[in-house]
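Asker: coords please:
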Amino acid sequence: MRLASETLGEGGDAPLVVAHGLLGAGRNWGALAKRLAKRRKVIVVDMRGHGDSPWSDDVSYPAMAADLAGTIAAEAGGRADVMGHSMGGKAAMTLALEHPARVRKLIVADIAPVAYDHSHADTLAAMAALDLSTITRRAEADRALAASIPNLALRAFVAQNLAIESGAARWRPDIAALAAGMDGLVGFPARFAHDSFAGPALFLRGGASDYVSPAMHGAIRARFPAARIETVEGAGHWLHAEKPEAFLAAVEAFLDA
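Answerer: Predicted structure coming up:
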């Protein structure tokens, strides 16, 4: 699948491809991508079923990895540094394991190659249940979602996925496909249980997040033996948004090494 993408900057040792998380979009990385692009070419993608990229019933990590491999082949000269957050981090890990020749350096933000107990099914169900025919402004969607998504920050994040054109509202993400594929999205492909990526890898975890616990470090190093695991202190799961300076410093130090 050809992904929608935005390219910024030029130069550097290798282009940097950035993959967002579930219900995100490339535009979520706008400010950080611009700063990273001062010293290198940066390609920010919309993952399949998100943003302006095409929809597909297949939202598996191997499918997402194939999309990223295609982007690298078409827009990054065949090999790139790859950075992914959450869902995008799992897609980036899958890319490195399945298409290692496409990846020079790997950066994974607050996710591990393991299956998680949590699910975002309730959020997707709330989005699917919203009567879009009654929505003409994001503020109306916010009020309508308040009962089913009480967390204000999460609700604001979800609302960014609402497109309103000529008075008609629609969700940019493929809610049905993502909901149907949720078991795979919270998991990690079992077929890579004995595979590894030998290249440089940086795993950044939020100090206030429980997504990458010490118990998961073994699973990370089994598949990524050269991995460095670092903590962005005081950051939760959206560490790049909550602590952008610390996140940026860690990423640039790794890419420049």
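Asker: contacts, neighbours, all on C-alpha from now
Answerer: Fine.
Asker: Stretch 7-14: which residues count as buried?
Answerer: Of the residues in stretch 7-14, those buried by neighbour count under the rule 16 or more other C-alpha atoms under 10 Å are 7-9, 14.
Asker: now, which of those residues lie within strands?
Answerer: Using DSSP state E, the members of the buried residues of stretch 7-14 that fall in strands are 7-8.
Asker: can you list the buried residues of stretch 7-14 in JSON lines and add distance to Glu140?
Answerer: Converted to JSON lines, the buried residues of stretch 7-14 look like this (distance: C-alpha to C-alpha, whole Å):
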{"residue": "Thr7", "distance to Glu140": "33"}
{"residue": "Leu8", "distance to Glu140": "34"}
{"residue": "Gly9", "distance to Glu140": "38"}
{"residue": "Ala14", "distance to Glu140": "44"}
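Asker: from the buried residues of stretch 7-14, which single one is nearest Glu165?
Answerer: When the buried residues of stretch 7-14 are compared for distance to Glu165 (C-alpha to C-alpha), Thr7 comes out closest, at 25.3 Å.
Asker: Find the nearest non-adjacent residue to the closest one, please.
Answerer: Taking C-alpha to C-alpha, 6 or more residues apart in numbering, and ignoring the residues beside it in sequence, Thr7 has Ile43 as its nearest neighbour in space, at 4.5 Å.
Asker: pretty sure that neighbour is in a strand, no?
Answerer: Yes - using DSSP: H, G, I helix; E, B strand; the rest coil, the secondary structure at Ile43 is a strand.
Asker: Spell out which residues sit in contact with it, please.
Answerer: Ile43 sits next to 5-8, 15-18 when contact means C-alpha atoms under 8 Å, 6 or more residues apart in numbering.
Asker: Going by neighbour count, which of the residues you listed comes out on top?
Answerer: Of these, Leu16 is surrounded by the most neighbours, 30 neighbours in total, counting by other C-alpha atoms under 10 Å.
Asker: Here is a second sequence; please produce its structure as well for comparison:
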Amino acid sequence: MNFISTGEGSTVILIHGLFGNLDNLKTLGKALESNYRVIRIDVPNHGLSQHSDSMDYPGLAQSVISLMDELAIDKAHLVGHSMGGKIAMATALANPHRVKSLIAADIAPVGYPARHDLVFAGLESIKLDQLQSRGEALNQLVEKGIDEGTAQFLLKNLSKGDEGFKWKMNLEGLKACYPNLIGWYNDKVQSPLQFTGASLFIRGGDSDYVTADHKQAILAQFPHVQAKTIEGTGHWLHAQKPAIFNRIVSDFIDKHDRN
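Answerer: So this is what the prediction gives:
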């Protein structure tokens, strides 16, 4: 699994969401690296990490643990946004002794309805072998009904080499595994797991990803949870109000780094 490590001290692992890469939480990483060792990862099938035809939360959680083993990290703080939050939660549920604290940004430990059909359709509509420029790709996504901000984010996955444009992410694999990614870990095991360590859920005040309907599912799986809402933000709360988000995360990790 591709990663970048900065700073020294206790380890914090930052995990991005669907269609993202290790740069998505770079601003948070910079805020933490003066006091901690910060590891930003490319989730499998994203960025420069390996491509795979199979992708589910048990496997993704094991990928995090395997990286920790490779780097001789006994315990780490885990911070994840959206799908990355689910990966962090799954890792904590399956390996509670390896997690100092858990922070999930704007995601709940539940299954979700499909929300990305338009995105997949837009990305698949781009004929890479005929593409002349990134601007052309942007225009094509906008024409498919994707807002420009989201289109710019998605096109961070587009790279150009001697043979033309290609996706860094495994688009075909992500689409095939999408039902697993919107599903949930505890729904797939016989005995639901629980993480009793320190947990923090941060939600965007204008987002519908974490609602009052999710409270019981959160408490059942993460009974020692704390919750914060950042008003005036949506699902991309870490990018919309980074100073507030970074402070909330830093304060929580500082408080629980003695474990």
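Asker: Got a TM-score for the pair?
Answerer: Taking TM-score structural alignment, normalised by the length of the first structure as the basis, the two superposed chains have a TM-score of 0.95; 253 aligned residues with a C-alpha RMSD of 1.3 Å.
Asker: quick revisit: which one of the buried residues of stretch 7-14 of the first structure is nearest to Ala169 of the first structure?
Answerer: Relative to Ala169 of the first structure, the closest of the buried residues of stretch 7-14 of the first structure is Thr7; by C-alpha to C-alpha it sits at 27.9 Å.
Asker: quick one: what's aligned to that closest one in the second structure?
Answerer: Using TM-score structural alignment as the criterion, the counterpart of Thr7 of the first structure in the second structure is Ser5.
Asker: Who are the contact partners of that match?
Answerer: Here Ser5 of the second structure is in contact with 37-40 (criterion: C-alpha under 8 Å, 6+ apart).
Asker: swap in Leu93 of the second structure?
Answerer: For Leu93 of the second structure, the contacting residues are 193-195, taking C-alpha under 8 Å, 6+ apart as the criterion.
Asker: One more pass at 10 Å, please.
Answerer: Contacts for Leu93 of the second structure were tallied using C-alpha atoms under 10 Å, 6 or more residues apart in numbering; they are 58, 61, 87, 99, 185-186, 192-197, 221-222.
Asker: Make TSV out of those residues and add distance to Gly20 of the second structure.
Answerer: Below are those laid out as TSV (distance: C-alpha to C-alpha, whole Å):
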residue	distance to Gly20 of the second structure
Pro58	20
Ala61	17
Ile87	14
Val99	23
Tyr185	21
Asn186	24
Pro192	29
Leu193	27
Gln194	28
Phe195	26
Thr196	29
Gly197	27
Gln221	26
Phe222	26
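Asker: Looking at the residues you listed, which is nearest Lys255 of the second structure?
Answerer: Lys255 of the second structure lies nearest to Gly197 out of those, by C-alpha to C-alpha, at 12.7 Å.
Asker: Would you agree that closest one is in contact with Leu102?
Answerer: Yes - taking contacts as C-alpha atoms under 10 Å, Gly197 of the second structure lies within contact range of Leu102: 7.8 Å.
Asker: Give the intersection of the neighbour lists for those two.
Answerer: Taking C-alpha under 10 Å, 6+ apart as the contact definition, Gly197 of the second structure and Leu102 share the neighbouring residues 92, 96, 222, 225, 256.
Asker: ok, the equivalent of Ile43 of the first structure over in the second structure to Glu143 of the second structure distance?
Answerer: Residue mapping for Ile43 of the first structure onto the second structure gives Ile39, with TM-score structural alignment as the criterion. Applying C-alpha to C-alpha, to the nearest Å, the value for Ile39 of the second structure to Glu143 of the second structure is 37 Å.
Asker: what's the matching range in the second structure for stretch 126-134 of the first structure?
Answerer: With TM-score structural alignment applied, stretch 126-134 of the first structure matches the range 122-130 in the second structure.
Asker: Could you do stretch 173-185 of the first structure as well?
Answerer: Aligned by TM-score structural alignment, stretch 173-185 of the first structure corresponds to residues 169-181 of the second structure.
Asker: in the matching stretch, what's buried?
Answerer: Within stretch 169-181 of the second structure, the residues that qualify as buried are 169-171, 174, 177-181, counting by 16+ other C-alpha under 10 Å.
Asker: Looking at those residues, which is nearest Asp129 of the second structure?
Answerer: Leu171 (15.3 Å).
Asker: From Ala121 of the second structure, how far out is that closest one?
Answerer: Distance, Leu171 of the second structure to Ala121 of the second structure, using C-alpha to C-alpha: 11 Å.
Asker: Repeat that for His77 of the second structure.
Answerer: As for His77 of the second structure, its distance to Ala121 of the second structure is 36 Å (criterion: C-alpha to C-alpha).
Asker: Gln240 of the second structure too?
Answerer: Relative to Ala121 of the second structure, and taking C-alpha to C-alpha, Gln240 of the second structure is found at 26 Å.
Asker: So which of the two has more stuff around it?
Answerer: Summary of the neighbour comparison: Gln240 of the second structure and Ala121, criterion other C-alpha under 10 Å, with Gln240 having more neighbours (15 against 12).
Asker: what does that one align to in the first structure?
Answerer: The criterion is TM-score structural alignment: under it, Gln240 of the second structure has Glu242 as its aligned partner in the first structure.
Asker: excluding its backbone neighbours, what's nearest that match?
Answerer: The shortest distance from Glu242 of the first structure to any residue that is not its chain neighbour, by C-alpha to C-alpha, 6+ apart, is 5.9 Å, and that residue is Ala235.
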